[in-house]
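Undergrad: Provided below for reference: sequence and predicted model.
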Amino acid sequence: MRAYVMTAYGNVQDVVRLLDLPDPVPGADEVVCDIKAAALNPIDQKTIAGDLKQVIRYDLPHTIGFDASGTVRAVGSNVTAFRPGDEVFVRASRETIGTFAERIALPQSFFARKPAALTHVEAASLPLVGLTTVQGLVDRARAKAGQRILIHAGSGGVGTFAIQYAKALGLHVTTTTSSRNAEFVRTLGADTVIAYDKEDYLTQPGDYDIVFDTLGGAFTLDAFKVARRGGSVVSIVGPPDRQFADQVGANPLIRLVMWFMARRVFAASRETGVAYYRFLTESDGAQLAGIARLVDEGRIKPVIDRVFPFEGLPAAFAHLGTGRAKGKVVLSMT
């Protein structure tokens, strides 16, 4: 099979190669999937660049990619939930990345049946952003109907999903975006839109139950200025929280470094009485199945910015790197 492999850490153009590799063979609890489409995510760029080496270090060369949709090719002896021919979608784990390939073998617990209403390109766009949102808003922040949430960068890959999912939960959604994308995010369900090129969200009414920080930097600390006491700041790019260190099995030295990185956020959390979460997304087929149900009920729709052919991965990464994608960037194998 053909698969993209990072041969070293660095720029995509310099270190990623398309190679011929042996076809995967399923372990007893694994599913082999013929991949029809795979989505790009910013974490892929960070992985290739080596920005996450202190969190997880790969033996190079190594395959890359987290999100995929495709058809079951083969199953292991213990697999009962799937059979060859089933259409599925999946998010690989940090250890098992490799969806920028023609095939992949992953644990059956990572997979769910593809939403019936979607193409493989559409389904491939959902796993990582969907699981990140579910695990942030439900598992951590314990979102409840009627609460108010601020979602930054509503027109981005995570934001476009998070707006729709928050509305499905019954939340009142405020989002930030550029004025040119304001009407677009309203069509996704945003109740209030703050155009950052015309307005300062810090001067708008706050008191949010949840702030979903997709931008990091100053936005992470500023989130505590607009969240209500007893509320939550959920960040996907801010400094690591204490659970983050547990998730990666950090040694004492790395834990100290992580604490130093997050000390100002921890201080803001104590002073404001606002909980802080910065976690690593985990693969979860059951949660993907829940997302699929919402899609098939018409409550969530994928947002695709551009589709590239499999051979166009370098160009796809260049486009993603502009930071201007409205929704997801996807590779199509067909």
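TA: Alright, I've got the coordinates.

Undergrad: alpha carbons only for contacts and neighbour counts from here, please
TA: OK.

Undergrad: the helix or strand hosting Ala316: which residues count as buried?
TA: Applying DSSP states H and E as the criterion places Ala316 in helix 313-320. Residues of helix 313-320 classed as buried by neighbour count (16 or more other C-alpha atoms under 10 Å): Leu313, Pro314, Ala316, Phe317, Leu320.

Undergrad: which stretches of this structure form helices?
TA: Per DSSP state H, the chain carries helices over the ranges 12-15, 42-49, 120-124, 127-134, 157-168, 182-187, 218-226, 242-247, 252-272, 285-296, 313-320.

Undergrad: need the ones you listed in JSON lines (columns: distance to Pro107).
TA: Rendered in JSON lines, the data for the helices of the chain read as follows (distance: least, C-alpha to C-alpha, whole Å):
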{"stretch": "helix 12-15", "distance to Pro107": "28"}
{"stretch": "helix 42-49", "distance to Pro107": "21"}
{"stretch": "helix 120-124", "distance to Pro107": "17"}
{"stretch": "helix 127-134", "distance to Pro107": "15"}
{"stretch": "helix 157-168", "distance to Pro107": "25"}
{"stretch": "helix 182-187", "distance to Pro107": "35"}
{"stretch": "helix 218-226", "distance to Pro107": "34"}
{"stretch": "helix 242-247", "distance to Pro107": "19"}
{"stretch": "helix 252-272", "distance to Pro107": "29"}
{"stretch": "helix 285-296", "distance to Pro107": "10"}
{"stretch": "helix 313-320", "distance to Pro107": "26"}
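
Undergrad: identify, out of those, the most deeply packed stretch.
TA: The highest mean neighbour count among these, using mean count of other C-alpha atoms under 10 Å, belongs to helix 120-124: a mean of 27.

Undergrad: packing partners for that one?
TA: Packing partners of helix 120-124 (3 or more C-alpha pairs under 8 Å, 6 or more residues apart in numbering; DSSP states H and E): strand 30-39, strand 67-75, strand 87-91, strand 328-332.

Undergrad: to Ala275, which of these lies closest?
TA: strand 87-91 (27.3 Å; C-alpha to C-alpha).

Undergrad: show the contacting residues for Ser232.
TA: Residues near Ser232 by C-alpha atoms under 8 Å, 6 or more residues apart in numbering: Ala141, Asp209, Ile210, Val211, Val274, Ala275, Tyr276, Tyr277.

Undergrad: second structure for comparison follows:
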Amino acid sequence: MSTSMRVMELVHFGGADEAFVSRELPRPVPGPGQVLVRVMATSVNPLDLQTRRGDYRDEVALPAVIGNDVSGVVVETGPGADEFQAGDEVWYLAPVFAGQGTYAEFHVVDQALVARKPAGLSHIEAAGLALVGVTVWEALVERAGLRVGERVLVHGGAGGVGSAAIQLARALGAEVVTTARVRDHEFVTELGADTAIDFSTGDYVPQVREMGGVDVVLDTVGGDTLSRSPEVLADRGRVVSIVDISEPQNLLAAWGVNAAYHFVFVSPGRAKLEALGRLVDQGKLRPVIGAVLPLADVAQAHTLLEGGTTSDGRRRPRGKIAIAVHPLDR
């Protein structure tokens, strides 16, 4: 096996077009308790966009290999890493801002963070579910404590996180209300949403209040969602946001409904992946892959996720944008 690997390295903060360069770097070597994984697929997430723009420049020193999702095959194990062996198909969420990212042909990770890939998922599908799946599990299960019979409002149901959140909420036995454009209403309903509200043509608040409000709000879109959530929350409702807060918001109204606010910056973990894998095996959760691009086109993938148009005319799809790193027959 070659001692080098191809990566897409972030060399400039700012726009996607000039941000990445293809380079050959030394293939990493697994240390104690680590495994070396041939990355079959990764994906692009809002966190990657924020990192590329320079939002986390204090945590990321250039040049850097970014990215966090992995689905791949173990090729080597380090000393004491006895839970996996070469040939095992695995998936995981790489630690954020800690070491090399996943826009690369190979990646080293502590075995404690790794789970066996669900047999029912392709590498592309698994890579598209890792970060968003762990995010919604942490948001809805660990933070919001969503219960059977409760009602949840998922903002941005047609997106990568939103599409996973709708499915997870349904699997938990909750009633799901989501915001989405009219063209996406059939799509989010097929995912399991009970009610879809067109956010582009009117105010969602009166419509949610007419149905009696919600117990949980999942904010995937930002804006004034935090300050407006008390208008739709039942007493002792919970708000979970996965969005960076860029502007101050007045949360005084939250006091009147005894609201609890939670802010999630996702953390990796095998137990969450295994829980998601069980839902996959039960047919209750499936990633929505809207586009697949090769590793060399990671800048185009960023452009798509930001809502731009690629050089060949593609526009942002529903669900996740996956990156095929190694051809599956290689």
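TA: Looks like it came in fine. Keep in mind that this is a model prediction, so the values were computed, not measured.

Undergrad: and the TM-score between these chains?
TA: Scored against TM-score structural alignment, normalised by the length of structure 2, the superposed chains reach a TM-score of 0.90; 311 aligned residues with a C-alpha RMSD of 1.6 Å.

Undergrad: hang on, the earlier thing: as a markdown table, the helices and strands packed on helix 120-124 of structure 1 with distance to Gly216 of structure 1 and mean neighbour count would be great.
TA: Output for those, formatted as a markdown table (distance: least, C-alpha to C-alpha, whole Å; neighbours: other C-alpha atoms under 10 Å):
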| stretch | distance to Gly216 of structure 1 | mean neighbour count |
| --- | --- | --- |
| strand 30-39 | 22 | 28 |
| strand 67-75 | 23 | 26 |
| strand 87-91 | 23 | 29 |
| strand 328-332 | 19 | 25 |
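
Undergrad: for Ile291 of structure 1, which of the ones you listed is the nearest?
TA: Proximity to Ile291 of structure 1, assessed across those by C-alpha to C-alpha, is greatest for strand 87-91 (10.9 Å).

Undergrad: tell me what angle the closest one forms with strand 30-39.
TA: 80 degrees (axes from the mean of the first three to the mean of the last three C-alpha atoms, to 10 degrees).

Undergrad: separation between the aligned residue in structure 2 for Gly285 of structure 1 and Gln111 of structure 2?
TA: Aligning on TM-score structural alignment places Gly285 of structure 1 opposite Arg270 in structure 2. Counting by C-alpha to C-alpha, to the nearest Å, the gap from Arg270 of structure 2 to Gln111 of structure 2 is 9 Å.

Undergrad: can you check Arg52 of structure 2 too?
TA: Per C-alpha to C-alpha, Arg52 of structure 2 is found 28 Å from Gln111 of structure 2.

Undergrad: from the centroid of structure 2, which residue is nearest?
TA: Structure 2 has Val132 as the residue nearest its centroid, 2.6 Å off, counting by C-alpha atoms, centre = their mean.

Undergrad: against Pro287 of structure 2, how distant is the closest residue to that residue other than its chain neighbours?
TA: Leaving aside its chain neighbours, Val132 of structure 2 sits nearest to Val161 (5.1 Å; criterion: C-alpha to C-alpha, 6 or more residues apart in numbering). The spacing between Val161 of structure 2 and Pro287 of structure 2, counted by C-alpha to C-alpha, is 10 Å.

Undergrad: swap in Trp137 of structure 2?
TA: Counting by C-alpha to C-alpha, the gap from Trp137 of structure 2 to Pro287 of structure 2 is 14 Å.

Undergrad: try Asn250 of structure 2
TA: Note on Asn250 of structure 2: its distance to Pro287 of structure 2, by C-alpha to C-alpha, is 35 Å.

Undergrad: show me what contacts the counterpart of Ser77 of structure 1 in structure 2?
TA: Matched across to structure 2, Ser77 of structure 1 falls on Pro79, judged by TM-score structural alignment. Applying C-alpha under 8 Å, 6+ apart, we find Pro79 of structure 2 in contact with Gly31, Pro32, Gly33, Gln34.

Undergrad: which residues are in contact with the second one?
TA: Just to be clear, that refers to Pro32 of structure 2. Gly78, Pro79, Gly80, Ala81.

Undergrad: what sits closest to the equivalent of it over in structure 1 if chain neighbours are left out?
TA: Aligned by TM-score structural alignment, Pro32 of structure 2 pairs with Ala28 of structure 1. Distance criterion C-alpha to C-alpha, 6+ apart; nearest residue to Ala28 of structure 1, sequence neighbours excluded, is Gly76 at 4.1 Å.

Undergrad: residue contacts, the aligned partner of Val44 of structure 2 in structure 1?
TA: By TM-score structural alignment, Val44 of structure 2 lines up with Leu40 in structure 1. Each residue near Leu40 of structure 1 by C-alpha under 8 Å, 6+ apart is listed here: Gly65, Phe66, Asp67, Ala316, Phe317, Leu320, Lys328, Val329, Val330, Leu331.

Undergrad: same deal with Phe84 of structure 2?
TA: Contacts for Phe84 of structure 2 (C-alpha under 8 Å, 6+ apart) come out as Val35, Val74, Thr77, Gln111.

Undergrad: and if we set it to 10 Å?
TA: Phe84 of structure 2 sits next to Gln34, Val35, Val74, Val75, Glu76, Thr77, Val90, Gln111, Val114, Ala115, Arg116 when contact means C-alpha atoms under 10 Å, 6 or more residues apart in numbering.

Undergrad: just Ile304 of structure 1 next, same as before
TA: For Ile304 of structure 1, the contact set (C-alpha under 10 Å, 6+ apart) comprises 39, 121-122, 125-126, 157, 160, 325-330.

Undergrad: Gly87 of structure 2 now?
TA: Here Gly87 of structure 2 is in contact with Val37, Arg38, Gly72, Val73, Val74, Val75, Glu76 (C-alpha under 10 Å, 6+ apart).

Undergrad: state the distance from the closest residue to the first one other than its chain neighbours to Val65 of structure 2.
TA: Spelled out, it's Val37 of structure 2. Distances taken as C-alpha to C-alpha, 6+ apart place Val74 nearest to Val37 of structure 2, at 4.4 Å, with adjacent residues excluded. Applying C-alpha to C-alpha, the value for Val74 of structure 2 to Val65 of structure 2 is 20 Å.

Undergrad: next one: Asp198 of structure 2
TA: Counting by C-alpha to C-alpha - Asp198 of structure 2 and Val65 of structure 2 are separated by 38 Å.

Undergrad: returning to that earlier point: any common contacting residues for Arg270 and Gln111 of structure 2?
TA: Contacts common to Arg270 of structure 2 and Gln111, judged by C-alpha under 10 Å, 6+ apart, are Tyr92.

Undergrad: which residues touch the helix holding Ala316 of structure 1?
TA: Counting by C-alpha under 10 Å, 6+ apart, 4, 11-14, 16-18, 39-42, 44-45, 100, 305-310, 321, 325-326, 328-332 sit against helix 313-320 of structure 1.
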